[in-house]
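Student: fold the following and give me the result.
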Amino acid sequence: MKSSTNRNLKHLARKLRKQGTKGEAILWRDVLKARQMIGDQFNRQFIIENYIVDFVCRDLKLIIEIDGYSHFVKSEEDYQRQTELETQGFQFLRFSEAMVVYRIDEVVTEIDYAVECLENQIDTDIYQ
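Tutor: Coordinates of the predicted model:
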């Protein structure tokens, strides 16, 4: 998947990778980075168009967002961004920071289910 990106966001994305939240660090280190060994490549703090998403699996067009405190004050902005990216075929999973930190097993179960569904959808599309 090739999409245009706002290169001006590159520095900010790099900064966000270095200064991520505890939930982002846990999800990246313990779950998503490990998944790359079994075939699902995720990127973190990835630029799509004029937005930086927390995590994305580009092959599946799956975006995972961790909503911390800052998301409460910018929920309208998040909604607009999500709506725009969904029109480009992306699907979203959203988890609260607390959910990732304290209930990671449930988060992993939801991610696994979403990935399985999207992989099956792709396999079905290939044979049509």
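Student: going forward, measure contacts between C-alpha atoms and count neighbours the same way
Tutor: OK.
Student: pull the number of nearby residues for Ala34.
Tutor: 15 (other CA atoms under 10 Å).
Student: in the top helix by length along the chain, what's buried?
Tutor: Looking across the chain with DSSP state H, the single longest helix is helix 104-126. Neighbour counts over helix 104-126 (16 or more other CA atoms under 10 Å) mark 104, 107-108, 111, 114-115, 118 as buried.
Student: next one: stretch 71-84
Tutor: Buried residues in stretch 71-84, counting neighbours by 16+ other CA under 10 Å, are found at Gln82.
Student: what's in contact with that stretch?
Tutor: Where contact means CA atoms under 8 Å, 6 or more residues apart in numbering, the residues beyond stretch 71-84 that reach it are 51, 92.
Student: again, only this time at 10 Å
Tutor: 49-53, 63, 65, 67, 85-86, 88, 90-92, 96 (CA atoms under 10 Å, 6 or more residues apart in numbering).
Student: where exactly do the helices run in the chain?
Tutor: Using DSSP H, helices in the chain cover 10-18, 22-26, 33-35, 70-73, 75-86, 97-102, 104-126.
Student: of the ones you listed, which is nearest Cys57?
Tutor: Smallest distance to Cys57 across the helices of the chain (CA to CA): 9.2 Å, for helix 104-126.
Student: packing partners for the closest one?
Tutor: Helix 104-126 is packed against strand 62-67, strand 91-96, helix 97-102, with contacts defined by 3 or more CA pairs under 10 Å, 6 or more residues apart in numbering; DSSP states H and E.
Student: packed most tightly, which of those would that be?
Tutor: strand 62-67 (a mean of 21; mean count of other CA atoms under 10 Å).
Student: quick one more, to check against the first:
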Amino acid sequence: MDGEARWRRNNRVSQGHSAGNRRSRKTSSGICRARRLDGLKFRRQAPLLGYTVDFLCFERKLVVELDGRQHDVERDYDAARSEEIERHGFMVIRFGNETVLNDRDVVIARIREGAGTATEIPLLQGEGKVR
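Tutor: Modelled structure (predicted):
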């Protein structure tokens, strides 16, 4: 059994079913869905190198991970996983639930920076207004 499968088996109770985690995933998927962010295509819960990543933009080799409370106890596992993914040329960006829920502009700016599409005005396609 690989590390991720073992971790999932041992952490079934805390696998992201809290209300805060669901809200942060919904918020992030809103940012990353339907090519809304600079026309980038993100796949949600995508398989990559034997892992399942939260969001993957393959064309930019960018992985966006959302870290809920369960990640506090799995920091070493997450760090090793990120290192392996990065060794294959991907960039991994991690956000805590609180950041996703409370600071959307920071999330957008960091994703754009990682994807190399950073602009002066953080505007999502379809929003129609400048913040």
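Student: TM-score for these two?
Tutor: Remark: TM-score between the superposed chains equals 0.70 [TM-score structural alignment, normalised by the length of structure 1]; 104 aligned residues with a CA RMSD of 2.7 Å.
Student: circling back to that earlier point, present the helices and strands packed on helix 104-126 of structure 1 as TSV; the columns should include distance to Ile38 of structure 1.
Tutor: Compiled in TSV, those are given as follows (distance: least, CA to CA, whole Å):
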stretch	distance to Ile38 of structure 1
strand 62-67	16
strand 91-96	20
helix 97-102	21
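Student: returning to what we had before: now the helices of structure 1 in JSON lines, with distance to Asn43 of structure 1?
Tutor: As requested, the helices of structure 1 are arranged in JSON lines below (distance: least, CA to CA, whole Å):
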{"stretch": "helix 10-18", "distance to Asn43 of structure 1": "10"}
{"stretch": "helix 22-26", "distance to Asn43 of structure 1": "12"}
{"stretch": "helix 33-35", "distance to Asn43 of structure 1": "8"}
{"stretch": "helix 70-73", "distance to Asn43 of structure 1": "21"}
{"stretch": "helix 75-86", "distance to Asn43 of structure 1": "16"}
{"stretch": "helix 97-102", "distance to Asn43 of structure 1": "17"}
{"stretch": "helix 104-126", "distance to Asn43 of structure 1": "15"}
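Student: nearest to Asp59 of structure 1, out of those helices?
Tutor: Smallest distance to Asp59 of structure 1 across the helices of structure 1 (CA to CA): 9.2 Å, for helix 104-126.
Student: what sits against Arg17 of structure 1?
Tutor: 24-25, 44-46, 54.
Student: same check on Ile52 of structure 1?
Tutor: 5-6, 9-10, 12-13, 16, 44-46, 81.
Student: among the contacts of Arg17 of structure 1, which two are most distant?
Tutor: Taking CA to CA, no two of those sit farther apart than Ala25 and Phe46, at 14.7 Å.
Student: between these two, which is the more surrounded one?
Tutor: Higher neighbour count among Ala25 of structure 1 and Phe46: Phe46, with 23 against 17, using other CA under 10 Å.
Student: from Met99 of structure 1, how far out is the more buried one?
Tutor: 22 Å (CA to CA, to the nearest Å).
Student: dump the buried residues of helix 104-126 of structure 1 into a markdown table; add distance to Ile126 of structure 1 as well.
Tutor: Output for these, formatted as a markdown table (distance: CA to CA, whole Å):
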| residue | distance to Ile126 of structure 1 |
| --- | --- |
| Ile104 | 33 |
| Val107 | 29 |
| Val108 | 27 |
| Ile111 | 23 |
| Ala114 | 19 |
| Val115 | 17 |
| Leu118 | 12 |
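Student: ok, of the residues you listed, which one's closest to Met37 of structure 1?
Tutor: Val115 (14.6 Å).
Student: ok, how many other residues are close to the residue nearest to that closest one when sequence neighbours are not counted?
Tutor: Of all residues not flanking Val115 of structure 1 in the chain, Leu60 sits nearest, at 7.5 Å (CA to CA, 6 or more residues apart in numbering). Neighbour count for Leu60 of structure 1, taken as other CA under 10 Å: 22.
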